[in-house]
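Trainee: With the input below, show me the fold.
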Amino acid sequence: MLSDGPRGLRALVIEDEVHMAGLMASYLERADFEVEIAHNGPAGVGAARTLDPDVVILDLGLPGMDGVEVCRTLRTFSDAYIVMVTARDDEVDKLIGLSVGADDYLTKPFSPRELVARLGAMLRRPRRVGSSTSSDVMSFGPLSVDPVGREVWLSSEPVHLTRTEFDVLAALAHAPNVAFSRRQLIEAVWGGDWVGDEHLVDVHVGHLRRKLGDDASSPRFIRTVRGIGYRMGPGQ
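Mentor: Next up is the predicted model:
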């Protein structure tokens, strides 16, 4: 029996291999997801607009409109968690997928139980839970991070982050000047049972820096700590 599956949430599987799509859908349904399947990119985008899914499992190697382009399109209207699935054990594929807004990746073959566990961990992350007060907001010069409202402003302008990008930033912001290893950030954002390439963190930090206009060689907000990982705050 599968456990830790959230109830009543919607999952969209975009996968051209019919057997694989059906297998993933079966496990997701047993974990109490409502599941829809699309077998190509355009159909997946259309289904996402109609379904408004909580999570999307997206194959990278779709014919015609590939997974990277689908992911880029989904990010124009959806903040669903996106797990990119690739049949090629190639780091470049993984990084390309994540750079357009995917939250995680899996390389085939993988256990459907692992997929369900990762989705469950993602969906247990907190959402907006109420109104913020000024004491909730963390400020770093012109950058403000509101962990309750899950909003970020830079020089009073809103910064649009994916859920995972926000979670990485919030984890760093909660403990300014504390150096986090990649493993500590994985545990804080993806959960302690996450298994995979810890350089996933580097991709999301790079994406954050781009959106915040933060130069890695002279950072204002997120500093690389050589041999350890990252920390929030000015240099010493």
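Trainee: Only C-alpha atoms from now on, for both contacts and neighbour counts.
Mentor: Fine.
Trainee: Show the residue spans covered by the helices in the protein.
Mentor: Secondary structure of the chain (DSSP state H): helices at 18-30, 41-51, 67-74, 91-99, 112-123, 163-174, 182-189, 200-212.
Trainee: need the contact list for Pro176.
Mentor: By CA atoms under 8 Å, 6 or more residues apart in numbering, the residues touching Pro176 are Arg231, Met232, Gly233.
Trainee: wait, what's in contact with the second one?
Mentor: By CA under 8 Å, 6+ apart, the contact set of Met232 is Leu172, Ala173, Ala175, Pro176, Asn177, Val178, Ala179, Phe221, Ile222, Arg223.
Trainee: for comparison, sequence B:
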Amino acid sequence: MRVGRLTIDPPVREVLAGDQLLRMSAREFDLLTLLASDLHRVWPFGALVKALWHTDYLGDHEQLASTVKRLRKRLGPNAGCEVHSVHGVGYRLQAVDAAVA
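Mentor: So this is what the prediction gives:
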């Protein structure tokens, strides 16, 4: 799976930014893989919580927000993609055009 400058390899649970291996937690990897699986989708908080923690969403998304924050930090500015917040709804992954920066 390719997004921006990332290559995500779910079977071996690796993410490469160019030729550099990005180290991330299992939860960060799962979140990235889920978001990358459908780039045109805004993933609602409830769907992400259910997929990552296998529990129902009860309105508190602090744990999810913390995971997103860590993932954004791991991706950094050179990944060619960003995790975007959709206010009051959830998150989506979007490829970033380097020429627009």
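Trainee: where does the TM-score land?
Mentor: The TM-score (TM-score structural alignment, normalised by the length of structure 2) is 0.81; 95 aligned residues with a CA RMSD of 2.2 Å.
Trainee: thinking again about what came up before, between the helices of structure 1, which one is nearest to Tyr105 of structure 1?
Mentor: Nearest of those to Tyr105 of structure 1, taken as CA to CA: helix 91-99 at 6.8 Å.
Trainee: Now do the buried residues in that closest one.
Mentor: Neighbour-count burial for helix 91-99 of structure 1, with 16 or more other CA atoms under 10 Å as criterion, is recorded at Asp93, Lys94, Leu95, Gly97, Leu98, Ser99.
Trainee: thinking again about what came up before, hmm, which of the contacts of Met232 of structure 1 are the buried ones?
Mentor: Judged by 16+ other CA under 10 Å, buried ones among these: Leu172, Ala173, Pro176, Asn177, Ala179, Phe221, Ile222, Arg223.
Trainee: I'd like those laid out as CSV, including distance to Ala121 of structure 1.
Mentor: Below are those laid out as CSV (distance: CA to CA, whole Å):
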residue, distance to Ala121 of structure 1
Leu172, 19
Ala173, 21
Pro176, 25
Asn177, 27
Ala179, 24
Phe221, 27
Ile222, 25
Arg223, 27
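Trainee: And those residues, which two are furthest apart?
Mentor: Largest separation among these by CA to CA: Ala179 and Phe221, giving 12.9 Å.
Trainee: leaving aside the residues next to it on the chain, what's closest to the counterpart of Leu154 of structure 1 in structure 2?
Mentor: For Leu154 of structure 1, the aligned position in structure 2 is Ala17, judged by TM-score structural alignment. Excluding the flanking residues, the one nearest Ala17 of structure 2 by CA to CA, 6 or more residues apart in numbering is Leu6, at 4.6 Å.
Trainee: And Met122 of structure 1, by the same measure?
Mentor: Closest residue in space to Met122 of structure 1, ignoring its immediate chain neighbours: Trp190 at 6.4 Å, by CA to CA, 6+ apart.
Trainee: What is the equivalent residue in structure 2 for that neighbour?
Mentor: Mapped onto structure 2 by TM-score structural alignment, Trp190 of structure 1 lines up with Trp53.
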